[in-house]
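No sequence on hand, only this structure:
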């Protein structure tokens, strides 16, 4: 055989082998539509392999990486008309990152309208950066070039839509993400990666339903709390008495009360629809992950809290209430509807802060969550009016109005204040300012709930409180409950996980002392840590630089475990939480190997002299993450995370039968580790 032909065949086989191991679960086709002389619609249609998820633009920071649409040559050539739009997505809670995330399944479509400003411009260069996950996570970068008709602006064509299919060239670059995607999350959209592929869809469905059910029950509890405020509670006997006395028959009184309750529900549900319609389901989720909106939410909740604590009252104009009240005198169904509206307006000083808080929290879930939230709130608010109208005798069992109503209002004020700092914490996490780290956050909550306990015990009084010669048994029990919660929070300063409130404070690593205040393991580790090492999950000493880790491994003559991971890799965290935490596995990782964690989404820029073009992918290696991605692809012919490799001090794999391992259980992972370590010692 001709030598040149022989080597060409070898090269083709090698190339085929590399690409056979590369995973590319999303395939894209594109089209460009001409809308007018200078406006075009660019469309990306993605087909996603079964059981894979591709994350949306609106996935919050801190979870899996959101999709990014980057226009490379827009300046001086064209402008974007609005934000890129997406086809139908799903949302579900991710229990690893403790955020909601938005994702595509099976199909994804991204559309972006552009307005061309340069008459000689012909090519639009676009880059899609995104992450897909199943049992492993893959970060992808795909480059497209859309070709526009010549002389776009001077064209005499009619502004009818002209569709040019696949008017695009595509280049795939693996594992590239942007720096902003690495920031922690703002608490609210969307997928739980299931332990087995077959369970992914079922788990996502359950998580999505659980999210809406949680919103409903929280809102229902909020409605019950609103009932116990001075603005609403006294109106129950007054309103029910009006219906029973003004109605000619008992049945008519009951029907009127039911209409009244349904009207209350309709008013608040319409408010939820209005919020969703004005902002849009996806926009709500996007806003909830925005720094400035979180700061605004913080300020609003502080204002609400101050109102509940007695600093001032938030009221709608009295003229509104008077006009609505006049309409209520008309009688009939119309009059009843206006009576319900009057209740909403008159009670706004008490219900407004609760409704505002619920809408803020529901917005973080996106979709129809605001509607579900308002339904739960209004249902709890309306039920007593309907039930007491059906059974008027129950009115005698209601407690009398008094100072306890203001106590409920103050209690809610403290809760509003505590919740406010959750939103401020979200903003701090995204900006990485480290102003509200875990210890500071917990100290604030300890102070808030500690003062609340003192208030309930009668040691502190506020402006609108009645004289309190003694406290009731109920108030004493509630005070003890709040005091218990306060004491529970205190060990969090020393590193306790505080699982009951794990979704609220910043994560353990976002703290002044990751091991907790005064923990000796921190000070000891500071002395024994070798150069370039840091404390990783579960106290494991890890390196994030291959050369430094290799040098250390040679000095102590131990094998190396390469951990190809990512800041936004769901299953990397699951492996660390569920597998690395096993006693036997943890002992091996701490004592028998040198762990080198290489983050493929580390966007710190490499020095200019270290940047290069990859021989495998053709992409420009500009960041540390790019470097480790290229290392993984070039050496191990794969682009998935997590990926674990056990090597000797020359870089040779210690597990010949299974050189690499990914997302597995404790038993298989432990056996793989022991086998490689044993081979190193031979």
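Sure, I can see it. The structure displayed is predicted, hence computed values, not measured ones.

Going by C-alpha atoms from here, please, whenever you check contacts or count neighbours.
OK.

May I see the buried residues of the helix or strand hosting residue 334?
In this assignment (DSSP states H and E), residue 334 forms part of helix 332-346. Applying a neighbour-count criterion of 16 or more other C-alpha atoms under 10 Å, one finds 335, 336, 337, 338, 339, 340, 341, 342, 343, 344, 345, 346 buried in helix 332-346.

Distance check, the third one against residue 324.
Okay, so that is residue 337. For residue 337, the distance to residue 324 (C-alpha to C-alpha, to the nearest Å) stands at 10 Å.

same question, the fourth one
Residue 338 sits 6 Å away from residue 324, going by C-alpha to C-alpha.

what do you get for residue 522?
Distance from residue 522 to residue 324, by C-alpha to C-alpha: 64 Å.

Counting neighbours, go ahead and name the busier of the two.
Comparing residue 522 with residue 324 by other C-alpha atoms under 10 Å, the one with more neighbours is residue 324, at 19 against 16.

show me the contacts for that one.
338, 339, 341, 342 (C-alpha atoms under 8 Å, 6 or more residues apart in numbering).

7 Å instead?
With contacts defined as C-alpha atoms under 7 Å, 6 or more residues apart in numbering, the neighbours of residue 324 are 338, 342.

what does residue 163 give?
Neighbours of residue 163 in contact, by C-alpha under 7 Å, 6+ apart: 31, 32, 33, 34.

redo that, cut-off 6 Å
32, 33 (C-alpha atoms under 6 Å, 6 or more residues apart in numbering).

name the element it belongs to?
Assigned by DSSP H and E, residue 163 falls in strand 162-165.

Could you give the number of residues near residue 258?
Neighbour number of residue 258 under other C-alpha under 10 Å is 19.

Chain neighbours aside, what residue packs nearest to it?
residue 386 (5.2 Å; C-alpha to C-alpha, 6 or more residues apart in numbering).

Please compare the first structure with the one that follows:
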């Protein structure tokens, strides 16, 4: 009776104190994985000085023990406690308050409960602790709730909470240019980590470009020219093997129009666009943009701001090319001659230095002026259209072939002597004008060496547009001009220059071989555009192997060309360069048998569609091989696969393009279905197919253990009118095959992002949680195997 009264007094004091002070015990928790289903739940208590936390195991009537409780619903659905909760070593002493020996903790206490989770869908464990802590004068009751995220399952059901992504918002404004001309401005605001692709078309093997159409154009207004766009970020994409342009943060598009009907007040544009982040891509989405002509402003069009990073990259690439030209026999011998002229003909050293610096500046002015002219004459869209055309690429092929043979010594290309004579006469006038014409004379004399390289750099810059051609020529000319100024300031450096000789011709021949190799890249573009297949991947690689193999023999001195000097001894530098070229040549050889050759990806034609044997010599027809794989199901209808399949996927995988047909076939062969929500222009879909599906046993399982159904969310093929409708669930207009599969994905999996992968049984029931972009092959293989195993258990 005495102990009971004491306990009641303690409890009363506990509630009184708890309202006046902070809890003297602070709790933290963590979970430790033992196996796929077993875990340790670890609780750590930090106890304030002079306070005590009591053990879980006290005698009856001997105080209030620490007690851990677990969610009853979870315990009923697969959470099992394994053994008792283990606690760290405590202190056992006689307690004056309770008049009994009690075990308690001071400082730090740790409690560990082992659990087994038998429910595979359980992603977290919830528990609660009720405890009492005391000092020499008072006691406090406390409670704490814990949530443990089960390792490996934290994000398993994340797709269930996913949203319908809409990372781009569009707004429209109008600038008034004249009484009847306006400029429609379409601003795209892109959420962080997403990127919006530009208008540039990359064909079937690139991302879907942003496209604009103007409703009722020709009825009250007319469009003038094409839609112009602001500067983009451009990077080389390894998936598409080409440079891709896109917007991050914001993009601006403008369209000029002429109003033919004064009553026209409102214009509607439709934009179809595609966006991606590092993990997923959204299929092409259509949105309308409204323009109110009555609210047009007269503000001038804002200047386009380029990416500082891309401009710096352009500058330094062009600078490197200019430095390469500096080492050619057209330019290198001019350095000592020109510097000597300025230092000897000038009245004093300071005048010579000034004249040499002016000479360098005029070189920069001449070449940069060329870039400025190109920038003024051609916009980025015009140059891009030209550069991807058949005529232009054929012309570039012929030009580069001519210059390549000229570099090798077959003939000499020179501008008319009359031009040179007139410029030379002007250079003798002296003064600043004479120095300018000396710089112009250098540009004309070195034309045969500078044009092929400068022209290539200028072409690349012009396709980007904006001020990029100016920056390109600025970098190119700086590399040529700076040495003249430096050697004039420090003439003693001239002694360190190597003497002109046969090595200059070697440099020129080396550049000739490179020009020859690049020429076939332009010819390959013609073949791809026209789809003539006269220069498929294997033929292209054979030509490059021949070119670089011959270059290696030349560097080793086994081949001599017309203007070469006899080689008595092979220099270390030449031998080293020869070995590098030989190694590069050998590297390309496996490409003839289907090797990917990532080092030069983007130069040879793509494997898909432009290769005689994309999966290696001796590979059997892919459709037939896949049919054999499916026929192993020993079902009488299995051999009919070729009649029912309408799509050959990556790596020779046979895929259905229709969900119902694929599910029907899966029933016949009694195999699980793998739904692949994908897109022709989906970047991360290609990454999964090329970098994940090819690893481990994944490809074998997809080919042989499942029926693949690829549903393309960007398929723009129109549905029959009888099948078109407006969705009551999402409000979307279902007009195309892609719209149909987007709707299917959105309704069933609450997301509109690709890629998305689902494993189902033959009745269309999901066997596992859907997964999105999964760059870890081991994780993806485990997910795939788990779905197949679950199907086999249900057989």
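Looks like it came in fine. Source: prediction; values computed, not measured.

TM-score for the pair, please.
Their TM-score after superposition, calculated using TM-score structural alignment, normalised by the length of structure 1, is reported as 0.78; 609 aligned residues with a C-alpha RMSD of 3.8 Å.

now the helices for the stretch 201-350 of structure 2?
308-326, 334-345, 349-377 (DSSP state H, counting those that start in this stretch).

Tell me the counterpart residues of the shortest one in structure 1, please.
Pointing back at helix 334-345 of structure 2 there. Here helix 334-345 of structure 2 aligns to structure 1 at residues 235-246, judged by TM-score structural alignment.

with structure 2 superposed, average distance for the matching stretch?
When structure 2 is superposed, stretch 235-246 of structure 1 averages 1.6 Å from its matched positions, counting by mean C-alpha distance after the TM-score superposition for structure 1.

hmm, who's touching that stretch?
Residues contacting stretch 235-246 of structure 1 (C-alpha under 6 Å, 6+ apart): 253, 389.

Identify each buried residue in that stretch, please.
So for stretch 235-246 of structure 1, counting by 16+ other C-alpha under 10 Å, buried means 236, 237, 239, 240, 241, 243, 244.

ditto for stretch 511-526 of structure 2
Within stretch 511-526 of structure 2, judged by 16+ other C-alpha under 10 Å, the buried ones are 511-526.

And residue 189 of structure 2? What does it align with in structure 1?
So residue 189 of structure 2 corresponds to residue 47, using TM-score structural alignment.

After the host helix or strand of that match, which helix or strand is next?
Using DSSP H and E, residue 47 of structure 1 maps to strand 39-48. Once the chain leaves strand 39-48 of structure 1, the next helix or strand it forms, by DSSP H and E, is strand 53-55.

how close does that following strand sit to structure 2?
Averaged out, strand 53-55 of structure 1 is 1.8 Å away (mean C-alpha distance after the TM-score superposition for structure 1).

any idea how far residue 730 of structure 2 lies from residue 427 of structure 2?
Counting by C-alpha to C-alpha - residue 730 of structure 2 and residue 427 of structure 2 are separated by 75 Å.

Sorry, slip of the keys, the one I care about is residue 614 of structure 2.
59 Å.

Ok, residue 378 of structure 2 next?
From residue 378 of structure 2 to residue 427 of structure 2 the distance is 32 Å (C-alpha to C-alpha).

Pick out whichever of the two has more residues nearby.
Using other C-alpha under 10 Å as the criterion, residue 378 of structure 2 and residue 427 rank with residue 427 on top: 20 against 15.

Next one: residue 582 of structure 2 relative to residue 517 of structure 2, how far apart?
15 Å.

Superposed on structure 1, what's the mean shift for the strand or helix carrying residue 174 of structure 2?
Assigned by DSSP H and E, residue 174 of structure 2 falls within strand 168-176. Here the mean offset of strand 168-176 of structure 2 against structure 1 after fitting is 3.8 Å, by mean C-alpha distance after the TM-score superposition for structure 1.

who does that strand touch, helix- and strand-wise?
Here strand 168-176 of structure 2 touches strand 181-190, going by 3 or more C-alpha pairs under 6 Å, 6 or more residues apart in numbering; DSSP states H and E.

okay, which residue is most central for structure 1?
Closest to where the C-alpha atoms of structure 1 average out (C-alpha atoms, centre = their mean) is residue 99, at 3.2 Å.

Now do the same for that one: its match in structure 2.
With TM-score structural alignment as the criterion, residue 99 of structure 1 matches residue 242.

do residue 570 of structure 1 as well
So residue 570 of structure 1 corresponds to residue 683, using TM-score structural alignment.

again, but for residue 130 of structure 1
Residue 130 of structure 1 maps onto residue 273 in structure 2, by TM-score structural alignment.

so its match makes contact with residue 281?
No: counting by C-alpha atoms under 6 Å, residue 281 is not a contact partner of residue 273 of structure 2; they are 11.3 Å apart.

Between the two, which is the more surrounded one?
Neighbour count, other C-alpha under 10 Å: between residue 273 of structure 2 and residue 281, residue 281 has more, with 26 against 22.

where's that one relative to residue 355 of structure 2, distance?
58 Å.

same deal with residue 588 of structure 2?
50 Å.

just residue 771 of structure 2 next, same as before
Distance from residue 771 of structure 2 to residue 355 of structure 2, by C-alpha to C-alpha: 69 Å.
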